[in-house]
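Trainee: What shape does this take:
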Amino acid sequence: MAEQKEATVTFGVLNETSDTESRVALTPDIVTRLGRNGISCIIESGAGNAAEYTDEDYQDAGATVASRDEVIATADALGFIDRPSAETVAKLKAGQWVIGMLGSFTDTAYVESLSNAGLVGVAIEKLPRQLSSAQSMDEMTSQNSVMGYKAAITAANAYGAFLPMMTTAAGTIRPAKALVLGAGIAGLQAIGTLKRLGAVVTAYDVRPASKGEVESLGAKFLDLGLDFSKGQGEGGYARALSAEEQAQQQAAVDEKASGFDIVITTAKVPGRKPPVLLTKAGVNGLHRGAVIVDCAASDLGGNVEGSAVGEQVTEGGVKLIGAPYLASGVATTASNLLSRNVADVLSHFVRDGKLGMDLTEELDNALVVAGRIETAEKKEEK
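Mentor: Just a heads-up that it's a prediction; the model follows:
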């Protein structure tokens, strides 16, 4: 067993389990890994149960299992799947670090509340993906990969026929035709999973580079007869389309979608309203029994016009599933990946045995969204 360094920083994780959340931001193997770097872990009792990790698993790995109040009182930094509620923020102490998906793109008031509380906020959604040193910290990539896999499984489960072609004594069953809109991390994983299940897969994305990626997985690239040559935005994410481009895309997708049995949409724009890729006309054009899984469904809307979180059946018999919580449905794997992301972000900021930052570094400057001035001044005083 690798030698454990004397702990100088304490990392805490709270129980975030809810009706829609089964993941945990720390797994037992990461407890051991952090211990080698001089970081001790404290976790709220029951936090890992929904992801199949017991309190005993954490204790065996070297973590302290405690009450919620004890975790808050002890931790130097806390890791979150999402972000702490206003009630939790009120209980945190000035100087503590908060690491998670903080919604900093759209909720400046929340970031300001962290700063006003004297907390240091580290927003993983602002991770500059182009930096090779940041790849293992990219929670959005890891969780989108899980989401894409689960989207394909969800669609297959909801579809009332086989996905693969089968030849039986009673005749040959044709394979299902699936369309994946958005060929980023989630889309590519959905494509690969649908292919493994035997479906005939077609995909589309506005980014020119995605065509080769789609075809490398054995899928066809949907030709809409359109050219959005500047479809890729900063950091590798898809950019939001202009109003004219959206209208052109929607009309073309609506027309093409009618030939498919399954449609999966994955086009999220971080922190912003997702683009509508399939209108009501497109939905109505699908045959009875067709299935749509909208991974981008949220309070801000979705990729499918009229979609909402949950399942609905249209008057035409199309199943429309708004599924933003798919990663939580594969909680064990999702937690394994997410906890590594959060732990690597934390480890990056442990320098000389203490939590600290250098705001001249690109990665630090991108991730630290609250507590900047206070922390910088303290550093200067030292």
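
Trainee: rest of the way, CA atoms for contacts and neighbours
Mentor: OK.

Trainee: my read: residue 205 touches residue 186, true?
Mentor: No - assessed by Cα atoms under 8 Å, residue 205 is found out of contact with residue 186, at 11.9 Å.

Trainee: quick one: which of those two has more around it?
Mentor: For the pair residue 205 and residue 186, the greater number of neighbours falls to residue 186 (28 against 24), based on other Cα atoms under 10 Å.

Trainee: just checking, the more buried one touches residue 142?
Mentor: No - with contacts counted by Cα under 8 Å, residue 186 stays clear of residue 142, the gap being 9.1 Å.

Trainee: in the stretch 201-350 of the chain, which spans are helices?
Mentor: 210-216, 243-257, 280-285, 331-348 (DSSP state H, counting those that start in this stretch).

Trainee: give me every residue that touches residue 329.
Mentor: 22, 150 (Cα atoms under 8 Å, 6 or more residues apart in numbering).

Trainee: same question, residue 369
Mentor: Here residue 369 is in contact with 104, 111, 120-123 (criterion: Cα under 8 Å, 6+ apart).

Trainee: Tabulate those residues (JSON lines), appending distance to residue 240.
Mentor: JSON lines is the format used below for those (distance: Cα to Cα, whole Å):
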{"residue": "104", "distance to residue 240": "18"}
{"residue": "111", "distance to residue 240": "24"}
{"residue": "120", "distance to residue 240": "30"}
{"residue": "121", "distance to residue 240": "27"}
{"residue": "122", "distance to residue 240": "25"}
{"residue": "123", "distance to residue 240": "21"}
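
Trainee: and which of these is nearest residue 259?
Mentor: In terms of Cα to Cα, no member of the contacts of residue 369 lies closer to residue 259 than residue 104, at 39.6 Å.

Trainee: and that closest one, how many neighbours?
Mentor: 22.

Trainee: For residue 154, see how far away residue 129 is.
Mentor: For residue 129, the distance to residue 154 (Cα to Cα, to the nearest Å) stands at 29 Å.

Trainee: Check residue 341 too.
Mentor: If you go by Cα to Cα, the gap between residue 341 and residue 154 works out to 25 Å.

Trainee: Alongside the first, I'd like the structure of this one:
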Amino acid sequence: MTTVGVLRETAGRERRVALTPDGVARLRKLDVAVLVEAGAGARAWFEDIGYEGAGAVVAGRDRVYADSDVLLCLHPPDDVAACRPGQVLIGLLNPRSNRDLMQRLATAGVTVISLDLLPRTLSRAQAMDALTSQANVAGYKAALLAAEAYSGFFPMLMTAAGTTRPAQVLVLGAGVAGLQAIATARRLGALVTGYDVREAARADIASTGATVLAGPERTGKEGEGGYARELSDDEQSAQQSALDEAIPRFDVIITTAQVPGRPAPRLVSENALSKMRPGSVVIDLAAAPDGGNVEGSIPDTRTVTDAGVTVIGAANLASTVPGAASTAYARNALALLTHLMPRGEVVLDLDDEILAAVVVSHGGALTRKEIRS
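Mentor: So this is what the prediction gives:
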């Protein structure tokens, strides 16, 4: 019988868990044993007793490593060296930025599967698309966080004391997170505008009822897997000039633009920030130590500029909605496990287009050439 192990996340502010009790119950119906590290789901309000009631064995971390054939996580564990040869590690492992770690795991004989490599263009893999499910949560929370931080109201309010105008919100990047942020901000009553370099994404913005921000005309902005590609220097310059002019007109900016395997594009410059009205808010969902969409944003940090603009680096917003985010991620993981173990045992067919896309290492070697250092 195959055993799936669930690890407690070791990243400091991470509250999600890779499998919920409901997911355990579904695996048990497939005659798959489940080991859950004690306290793995506590920060998402999934208690050990719930896992045991669903049919899992709750155990210490050492046992989960030792007795599991497949390990589930979100981020690479701090003690990932505890993985043994032949084990399968599944998570959002960001292999393009963790190449040395991927090489060490490959050398150790660990089969690594990273869900963030799944192309969004594979329609039969949509149920496994963890990036989409987590981006959906992050976009929703970004709009709520912006509304909380903004010094005014999102909706227009008409009272005996007068009328308050609605907030003007600009969402940069119309992927899953951006579109969810647009939809949520509109439901809160804001006047919302969206921007994206991709023609299809601009059509998606319009379909929500939001206004589309015009920008410099370009062609061929689509990258691999449905993501935006990195812009040329000339394209970046033209885009920055247009955004610098537009951004100060808005009360709230939410940025969501990322390019897989590359630093996030800079969209909100210091010049644009300096011209925004005091009390305005900027939420950077792409904030990272090496820079995000917003100049000067710091991951997990709220700062206020000299001009009175609140800038929030919010790269891990899905973790702040841990119950919903964990439930969505667990469904993605279950869909992959069902595909990987059609009869309850691991069958790794690298000719399968889904597995070929997400398997990073197998048999002691890296399988994706772009991951090789």
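
Trainee: How alike are these chains, TM-score-wise?
Mentor: Here the TM-score for the pair of chains, by TM-score structural alignment, normalised by the length of structure 2, is 0.95; 366 aligned residues with a Cα RMSD of 1.5 Å.

Trainee: closest one to residue 234 of structure 1 among the helices of the stretch 201-350 of structure 1?
Mentor: Closest among the helices of the stretch 201-350 of structure 1, using Cα to Cα: helix 210-216, at 15.3 Å.

Trainee: Report all helices and strands that the closest one contacts.
Mentor: Packing partners of helix 210-216 of structure 1 (3 or more Cα pairs under 8 Å, 6 or more residues apart in numbering; DSSP states H and E): helix 185-196, strand 200-204, strand 220-221.

Trainee: got those as TSV, with distance to residue 26 of structure 1 columns?
Mentor: Formatted as TSV, these follow (distance: least, Cα to Cα, whole Å):
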stretch	distance to residue 26 of structure 1
helix 185-196	23
strand 200-204	34
strand 220-221	38
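
Trainee: Now do the same for residue 316 of structure 1: its match in structure 2.
Mentor: Counting by TM-score structural alignment, residue 316 of structure 1 corresponds to residue 307 in structure 2.

Trainee: Surely that match and residue 272 touch.
Mentor: No - applying Cα under 8 Å, one finds residue 307 of structure 2 not in contact with residue 272, separated by 10.8 Å.

Trainee: Look at these two and report which has more neighbours.
Mentor: Between residue 307 of structure 2 and residue 272, residue 272 has the larger neighbour count (other Cα under 10 Å), namely 20 against 14.

Trainee: What's the more buried one aligned with over in structure 1?
Mentor: Match for residue 272 of structure 2 (TM-score structural alignment): residue 282.

Trainee: what's its match in contact with, if anything?
Mentor: 253-255, 257-258.

Trainee: Put the buried members of those into a ChimeraX selection.
Mentor: Buried members of the contacts of residue 282 of structure 1, defined by 16 or more other Cα atoms under 10 Å, are picked up in ChimeraX with:
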select :253,254,257,258
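
Trainee: Which of the contacts of residue 282 of structure 1 lies at the shortest distance from residue 53 of structure 1?
Mentor: Distances from residue 53 of structure 1 to the contacts of residue 282 of structure 1, taken by Cα to Cα, are shortest for residue 257, at 41.7 Å.

Trainee: isn't the closest one right next to residue 286, touching?
Mentor: Yes - counting by Cα under 8 Å, residue 257 of structure 1 touches residue 286, with 6.9 Å between them.

Trainee: and residue 45 of structure 1, how many neighbours?
Mentor: Residue 45 of structure 1 has 20 nearby residues by other Cα under 10 Å.

Trainee: which residue lines up with it in structure 2?
Mentor: Residue 45 of structure 1 maps onto residue 38 in structure 2, by TM-score structural alignment.

Trainee: okay but that match is in contact with residue 56, surely?
Mentor: No - contact between residue 38 of structure 2 and residue 56 fails when scored by Cα under 8 Å: they sit 10.9 Å apart.

Trainee: what's the counterpart of residue 211 of structure 2 in structure 1 in contact with, if anything?
Mentor: Residue pairing (TM-score structural alignment): residue 211 of structure 2 is matched to residue 220 of structure 1. Residues counted as contacts of residue 220 of structure 1 (Cα under 8 Å, 6+ apart) are 201-203, 214.

Trainee: In terms of neighbours, single out the busier of residue 341 and residue 154 of structure 1.
Mentor: Set side by side, residue 341 of structure 1 and residue 154 show more neighbours around residue 341, with 25 against 19, by other Cα under 10 Å.

Trainee: do you know how far that one is from residue 211 of structure 1?
Mentor: 28 Å.

Trainee: which residues are in contact with the longest helix along structure 1?
Mentor: Ranked by number of residues, the top helix in structure 1 under DSSP state H is helix 139-158. Contacts to helix 139-158 of structure 1, defined as Cα under 8 Å, 6+ apart, come from residues 124-125, 162-163, 185-191, 193-194, 262, 264, 266, 291-293, 295, 319, 323, 325-327, 329-330, 333-334, 337-338, 341-342.

Trainee: Tell me how many other residues surround the closest residue to residue 156 of structure 2 other than its chain neighbours.
Mentor: For residue 156 of structure 2, ignoring the flanking residues on the chain, the nearest one in space by Cα to Cα, 6 or more residues apart in numbering is residue 166 at 4.2 Å. Using other Cα under 10 Å, the number of residues around residue 166 of structure 2 comes to 18.

Trainee: what's the answer for residue 270 of structure 1, then?
Mentor: What residue 270 of structure 1 shows, counting by other Cα under 10 Å, is a neighbour count of 18.

Trainee: aligned partner of it in structure 2?
Mentor: Aligned partner of residue 270 of structure 1 by TM-score structural alignment: residue 260.

Trainee: Contact partners for that match?
Mentor: residue 227.

Trainee: I'd like the distance from it to residue 94 of structure 2, if you could.
Mentor: 9 Å.

Trainee: again with residue 282 of structure 2
Mentor: The value you get for residue 282 of structure 2 to residue 94 of structure 2, if Cα to Cα is used, is 26 Å.

Trainee: In terms of neighbours, single out the busier of the two.
Mentor: Taking neighbours as other Cα under 10 Å, residue 282 of structure 2 and residue 94 compare with residue 282 leading, 30 against 18.

Trainee: For the more buried one, what is the corresponding residue in structure 1?
Mentor: Match for residue 282 of structure 2 (TM-score structural alignment): residue 292.
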